[in-house]
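1. please work out how this folds:
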Amino acid sequence: MKSLLFVSDAWHPQVNGVVRTLEYTARELENRGIRVEYLTPNGFTTIPCPTYPEIRLALTTRGRVGQRIKDFDCDHIHIATEGPLGLLAAKVARKEKRSFTTSYHTRFPEYVAARVPLPKTPFYAWFRRFHNSASGCMVATDELETSLRDRKFQNLMRWSRGVDTDIFKPYEGSVLPADLPRPIFMNVGRVSVEKNISAFLDLDLPGSKVVVGDGPQLETLKRDYPDVHFTGSKTGEDLARHYASADAFVFPSRTDTFGLVLLEALACGVPVAAYPVMGPVDVIGDSGAGILSDDLREAALAALDIPRDVCRATALNQSWAVCTEQFLQNAATADAAHRQNGSVV
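-> Below is the predicted model of the structure:
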């Protein structure tokens, strides 16, 4: 493969797991001499995504998307999201009998269910048709693969996640206010209802609670939890220094497919407390770098006893170079299957 097109409805200025995964993978691909192009909402008229306004949905046509794909002239197409651009790009690829892969980043049916009382089955049927039309669907964890296979998703391939251990590492000192009582329990990520942050903030814990991030639930949580320290969004080394200032990282989400923040916290030497669900089960496993329990308070308190060097060592086993090699092997396998079958499955 000499060139690759990433198609994603999620893109800057938003920063989330999808965007960061594509950026880190692109960096590794370019280091291997592979040209990377992006088809994103940039350059299109957009509207805000309902309940997730940070994502701008492109208003366009299959013809315009097809022309963009033709202009990019890439060897392989990878579709990261199931939004307007992803759907149109898949239609173009199918019409032109081109091989393409997808990735399942977001448990959208669960996200919807967290907001409104709608059944998940119709959403899964729609997602299944979309991903099964590709030559391969990449997933990050064993738990996710099992879940999707049980729902009749096909051509599933493993594509794990990594962490930049040059930026996310232990730092001396703290960037948090000196008057915050220790221990400090921290959560990092998008501040929204599906992240279940209130389950963390409701815990009876000693010391202080810190929430790093922005999102639609931020003002509500600020009002409801005046004793919690909210920092707003952080990036780069500033974000890493915030992680490193914590004594334990509390991850209350039950809907994430992976949770890059888990690896980032571990890389900074911070132990994790989480529910034993998809994402934490795969990242923490039996590494000893975190505590998984249905009693999140118990997990948070027990995590304080985990040595920070154990956490760092666990993260060092996860590199973007290894993840990118997985991606390339998946793309090659999908393209070979497409050529053999004469069309996408």
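
2. CA only for contacts and neighbour counts going forward, please
-> OK.

3. biggest helix in the chain by residues?
-> Ranked by residue count and defined by DSSP state H, the top helix of the chain is helix 320-341.

4. list the helices and strands that helix packs on?
-> Packing partners of helix 320-341 (3 or more Cα pairs under 8 Å, 6 or more residues apart in numbering; DSSP states H and E): helix 17-31, strand 100-103, strand 136-139, strand 156-158.

5. buried set for that helix?
-> 320-324, 326-327, 330-331, 334-335, 337-338 (16 or more other Cα atoms under 10 Å).

6. quick one: it to helix 17-31, angle?
-> Counting by axes from the mean of the first three to the mean of the last three Cα atoms, to 10 degrees, helix 320-341 lies at 90 degrees to helix 17-31.

7. so how far is helix 320-341 off the chain centroid?
-> 20 Å (Cα atoms, centre = their mean, to the nearest Å).

8. which other residues reach that helix?
-> 1, 24-25, 28-29, 76, 99-101, 135-136, 138, 157-164, 344-345 (Cα atoms under 8 Å, 6 or more residues apart in numbering).

9. could you rerun that using 6 Å?
-> Helix 320-341 is touched from outside by Thr25, Ser99, Ser135, Gly136, Trp159, Ser160, Arg161, Gly162, Val344, with contacts defined as Cα atoms under 6 Å, 6 or more residues apart in numbering.

10. show me the two of those that sit farthest apart.
-> Gly162 and Val344 (29.2 Å; Cα to Cα).

11. what's the first-to-last distance across stretch 139-158?
-> 5 Å (Cα to Cα, to the nearest Å).

12. what of stretch 33-51?
-> Counting by Cα to Cα, the terminal residues of stretch 33-51 are separated by 39 Å.

13. now do the buried residues in that stretch.
-> Arg35, Val36, Glu37, Tyr38, Leu39, Thr40, Pro41.

14. just give me the neighbour total for the residue lying closest to Pro109 once chain neighbours are set aside.
-> Among residues not flanking Pro109 along the chain, Lys120 sits closest, at 5.1 Å (Cα to Cα, 6 or more residues apart in numbering). As a burial measure, Lys120 scores 14 neighbours (other Cα atoms under 10 Å).

15. let's compare: structure for the following, please.
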Amino acid sequence: MTRITIVTDAWYPQVNGVVRSIENTNRELDRMGVEVMMVTPQDFASVPCPTYPEIRLSIATYGRVAAAIEATQPTAVHIATEGPLGLLARRWCLKKHVPFSTSYHTRFPEYVAARFPVPLRWLHAFVRWFHNAGNGCMVATASLERELSKLGIKNLLRWSRGIDQTVFHPMELDERPFNLPRPIFLTVGRVAVEKNLPAFLDIDLPGSKVVVGDGPARADLQKRYPNVLFTGMKTGDELAHAYAQADVFVFPSKTDTFGNTILEALASGVPVAAYPVTGPIDIIEEGSGAGALNEDLREACLAALKCSRENARKLARNFTWEAASKQFLNNVMIAQGQRPMLKGPSTGARPSTA
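-> The predicted model follows:
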């Protein structure tokens, strides 16, 4: 039996794209008969991350992480993040001559540089050093693959994302959702500096603006934008209902590597407005009628308002967790020096090396 040990610094109770991607992939791998073992911050003491206390940084020794990995008896190791656990897992793999894969989920250099006075070139050198030690670095999109290739990161493999369309789907529209006048321009995600929310909150739009999510910037933004509804974090049926009531989903981030929330909105039948950057340009196909991309976010919002809800839903059907998880498993096998195990439908991106 294939037994994959995934080491990640991002795990519950965090709610973000990294956690959701691993969670959904693990579910599909289990259905395929693949055993997945996890090494996460839940196994160790932790401290709050400076400037972002919602994220906990594990306090772990090499010996404890090594013992945790060895206890899982893996046939393959995947390191999902560049944090404390990821660094120690990398060290263990190199010391034991165990081939491993990694994934590039977030723009780590840009996120750190936004909070601390660290030169971006040093951070780029760090991620190059971290990922090039492995036998394959998984990325979600073609545009991100091109970016990282230019930075000197090698052995790039495509791992797209999916959407659970039994959870996120169109619903009957409320006449006055959130007790606000339509049209509803909604965004969902961490309320943090890297999400570029003021770019959305500053623009003049008809109707109402809604922000779903929580994070370190929420208190400040609520004071600055008293006419915007901040709902806090929503999950499950409440989150699905919130998406389905929007007229346009606004994605103002310029730093995400994919944008799982874009898929959730599309599956809910909501057109998307975003900048033409990595993530949105890989999902919102030109001519799809499912959304609008523009360097002027206001123009994108107004154009998306004219897009078809059915076109949004149609585009979302191209992305499934089953297909994305087959990509992940094949990539793990490639990193082990083995042939890919499975063939499956495209998720909008094919496994590749660059």
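
16. how much space between the residue mapped onto the residue nearest to Pro109 of the first structure from the second structure and Asn132 of the second structure?
-> Under the alignment (TM-score structural alignment), Lys120 of the first structure pairs with Leu120 in the second structure. Leu120 of the second structure sits at a distance of 18 Å from Asn132 of the second structure (criterion: Cα to Cα).

17. before we move on, what about Arg31 of the second structure?
-> The gap separating Arg31 of the second structure from Asn132 of the second structure is 31 Å, by Cα to Cα.

18. those two: which has the busier surroundings?
-> Using other Cα under 10 Å, the more surrounded residue of Arg31 of the second structure and Asn132 is Asn132, with 18 against 11.

19. so who does the residue opposite Pro271 of the first structure in the second structure once aligned touch?
-> For Pro271 of the first structure, the aligned position in the second structure is Pro271, judged by TM-score structural alignment. By Cα under 6 Å, 6+ apart, the contact set of Pro271 of the second structure is Val248, Ala290, Gly291, Ala304, Ala312.

20. which one of those is nearest Ala199 of the second structure?
-> Distance to Ala199 of the second structure, by Cα to Cα, is smallest for Val248 among the contacts of Pro271 of the second structure, at 15.4 Å.

21. burial of that closest one, as a residue count?
-> 31.

22. now swap in Val250 of the first structure and tell me
-> 32.

23. so it sits in a strand?
-> Yes. Under DSSP: H, G, I helix; E, B strand; the rest coil, Val250 of the first structure sits within a strand.

24. list the contacts for the nearest residue to it once chain neighbours are set aside?
-> Leaving aside its chain neighbours, Val250 of the first structure sits nearest to Ala273 (4.8 Å; criterion: Cα to Cα, 6+ apart). By Cα under 6 Å, 6+ apart, the residues touching Ala273 of the first structure are Val250, Gly290, Ile291, Leu292, Ala299, Ala300.

25. mind listing what the fifth one touches?
-> Ala299 of the first structure sits next to Ala273, Ile291, Ser293 when contact means Cα under 6 Å, 6+ apart.

26. which one of these is nearest Val210 of the first structure?
-> Nearest to Val210 of the first structure among the contacts of Ala299 of the first structure, with distances taken as Cα to Cα, is Ala273, at 14.2 Å.

27. would that closest one count as being in a strand?
-> Yes. Assessed by three-state DSSP, Ala273 of the first structure belongs to a strand.

28. distance check, it against Tyr171 of the first structure.
-> On the measure of Cα to Cα, Ala273 of the first structure and Tyr171 of the first structure end up 21 Å apart.

29. list the buried residues of the helix or strand hosting Tyr111 of the second structure.
-> Using DSSP states H and E, the element containing Tyr111 of the second structure is helix 108-113. By neighbour count with 16+ other Cα under 10 Å, helix 108-113 of the second structure contains the buried residues Phe108, Pro109, Glu110, Tyr111.

30. mind listing what the closest residue to Val39 of the second structure other than its chain neighbours touches?
-> Leaving aside its chain neighbours, Val39 of the second structure sits nearest to Val7 (4.7 Å; criterion: Cα to Cα, 6+ apart). Applying Cα under 6 Å, 6+ apart to Val7 of the second structure gives the contacts Val39, Ile79, Ala80.

31. which residues of the second structure fall in helices?
-> Going by DSSP H, the second structure shows helices at 17-31, 62-72, 84-96, 108-113, 120-132, 142-150, 197-201, 218-224, 236-245, 260-267, 280-283, 297-304, 309-316, 321-335.

32. export those to a markdown table and tack on distance to Tyr52 of the second structure?
-> Formatted as a markdown table, the helices of the second structure follow (distance: least, Cα to Cα, whole Å):
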| stretch | distance to Tyr52 of the second structure |
| --- | --- |
| helix 17-31 | 16 |
| helix 62-72 | 24 |
| helix 84-96 | 16 |
| helix 108-113 | 11 |
| helix 120-132 | 19 |
| helix 142-150 | 25 |
| helix 197-201 | 16 |
| helix 218-224 | 12 |
| helix 236-245 | 23 |
| helix 260-267 | 21 |
| helix 280-283 | 26 |
| helix 297-304 | 27 |
| helix 309-316 | 32 |
| helix 321-335 | 29 |
